[in-house]
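*Asks:* What follows is a predicted protein model with its sequence.
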Amino acid sequence: MNQRRPSTVTDLALVAVFAGVISAATLAPAIPVGPVGVPITLQTLAVALTAMILGPWRGFAATALYVIVGLAGLPVFAGGASGLGVLAKPSAGYLLAFPLAALLIGFLTRIVLTRTEGRNGLRWALLLLAGLAGSFAFVHPMGIAGIALNAGLPLDKAFLADLVYWPGDIIKNIAASFVALAVHRAFPGLLVHPSVQLDQLPEAVRS
């Protein structure tokens, strides 16, 4: 029996588009806060949304492409920053955490979508938890490490410096989960695994 397999061209296009979405998120004014001035941006919202929409591997690829392009010299980071010099800034840990966070969020999103069909309230709550898992498993721990290393703060003070970003990340993950849920309701086959049989898909997806 035929199986639905993802198009490589489509995958590459989605990866490129969402790398652009993350880049576009930096166009919103960055707000420096805390003792080391790491800015509040919309990057974490874009990373979570990318992972929730594209899934683990495409989400990881899109986010990694964004980071690589910025490190290569294109001004796609917050405030128009670019180049390897950003790795010496206090924000370096947050930046390097993005692909890992996207990978985890994407995996959890795939599990949520395959096990909660038709239960949108539960889906939204679990997508929110998936986004928070990525934030608190990777973004904040690596961000704290980057602050401690590059700003010369002890870990306890770096942790306190990171606390200011928690409320905003929670709000951004709430927004990302709402948008991702709407996208998956409109395109229910977006994260279907290649092993799923074609006749198991909704008619709207097969057509």
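*Replies:* Okay, I see it. Numbering: from 1, shown residues only.

*Asks:* only C-alpha atoms for contact and neighbour calcs from this point on.
*Replies:* Will do.

*Asks:* Follow the chain on from the longest helix anywhere in the chain and name the next helix or strand.
*Replies:* Longest helix of the chain, by residue count under DSSP state H: helix 92-115. With elements assigned by DSSP states H and E, the helix or strand that comes after helix 92-115 is helix 120-134.

*Asks:* so that next one versus helix 92-115, what angle?
*Replies:* Here the directions of helix 120-134 and helix 92-115 differ by 150 degrees (axes from the mean of the first three to the mean of the last three C-alpha atoms, to 10 degrees).

*Asks:* for comparison:
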Amino acid sequence: MERNLTLIALFAALIAALGLLPKLNLVSGVPITAQSLGIMLCGTVLGAKRGGLAVLLFLALVALGLPLLAGGRGGIGVFAGPSVGYLIGFPVAAFVTGALAQAWRDRGGFVFPAAAALIGGMFVLNILGIIGLSIKLDKTLIEATALALPYVPGDTIKAVLAGLITQGLLKARPGLAEA
């Protein structure tokens, strides 16, 4: 139990630390950040339950006002902006990524955690983000999808990095993924 809590807190801190890297603002109002890599890693390394809990802890700290999002943003107000779909999607993406990574864990290599990160951390996250953009910016789903397309190349790179990092971590610490 104590080990699980430590890992959950550690990965919430990782997401926060990745927010310190400079963000790139797009016209949609949703910045490109390294934090989605942290979301992917929560799932690929910790699995569905612990990964989702790490992201929920991170979001709770953001809601309490800690400036943990890229650009030093925090507080309940961030959940009313164009990023809301992505923020709501963070724990869902970590959970889906984790469920897939757990199911494919015995296959080894970096390809399967990278694929899990692509499906959960890119597709699922972007679907929820696009819905949020559509609602908050009063755009059609097609228009919101066009606004989200610039994220795809970076998210693909992050998914591959998540696969490589996960492979390295699990090779160095084989018991890390066990609940």
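*Replies:* Alright, I've got the coordinates. Here the structure is a predicted model, which is why all the values come from computation and not from measurement.

*Asks:* Superposing both, give me the TM-score.
*Replies:* Scored by TM-score structural alignment, normalised by the length of the second structure, the superposition of the two chains gives a TM-score of 0.95; 179 aligned residues with a C-alpha RMSD of 1.3 Å.

*Asks:* Now do the contacts for the counterpart of residue 87 of the first structure in the second structure.
*Replies:* Aligned against the second structure by TM-score structural alignment, residue 87 of the first structure finds its counterpart in residue 79. The neighbourhood of residue 79 of the second structure, defined by C-alpha atoms under 8 Å, 6 or more residues apart in numbering, consists of residue 87.

*Asks:* Distance check, residue 79 of the second structure against residue 132 of the second structure.
*Replies:* To residue 132 of the second structure, residue 79 of the second structure is 10 Å away according to C-alpha to C-alpha, to the nearest Å.

*Asks:* now swap in residue 124 of the second structure and tell me
*Replies:* From residue 124 of the second structure to residue 132 of the second structure the distance is 13 Å (C-alpha to C-alpha).

*Asks:* between these two, who's got more neighbours?
*Replies:* residue 132 (25 against 21; other C-alpha atoms under 10 Å).

*Asks:* The more buried one matches what in the first structure?
*Replies:* Under TM-score structural alignment, residue 132 of the second structure pairs with residue 146 in the first structure.

*Asks:* repeat for residue 44 of the second structure
*Replies:* For residue 44 of the second structure, the residue aligned by TM-score structural alignment is residue 52.

*Asks:* The corresponding residue of the first structure for residue 64 of the second structure: neighbour count?
*Replies:* Under the alignment by TM-score structural alignment, residue 64 of the second structure pairs with residue 72 in the first structure. Residues near residue 72 of the first structure, counting by other C-alpha under 10 Å, number 12.

*Asks:* List the contacts of residue 72 of the first structure.
*Replies:* Residue 72 of the first structure neighbours (C-alpha under 8 Å, 6+ apart): 82-84.

*Asks:* Just the buried residues of those.
*Replies:* 82-83 (16 or more other C-alpha atoms under 10 Å).

*Asks:* For the contacts of residue 72 of the first structure, which ones persist in the second structure?
*Replies:* Counting by both residues aligned by TM-score structural alignment, their matches' C-alpha atoms under 8 Å, the contacts of residue 72 of the first structure that remain in contact in the second structure are 82-84.

*Asks:* I'd say residue 85 of the second structure and residue 124 touch.
*Replies:* No - counting by C-alpha atoms under 8 Å, residue 85 of the second structure sits too far from residue 124 to count as a contact (10.7 Å).

*Asks:* State the distance from the residue nearest in space to the middle of the first structure to residue 123 of the first structure.
*Replies:* The first structure has residue 47 as the residue nearest its centroid, 2.3 Å off, counting by C-alpha atoms, centre = their mean. Per C-alpha to C-alpha, residue 47 of the first structure is found 19 Å from residue 123 of the first structure.

*Asks:* likewise residue 89 of the first structure?
*Replies:* 37 Å.
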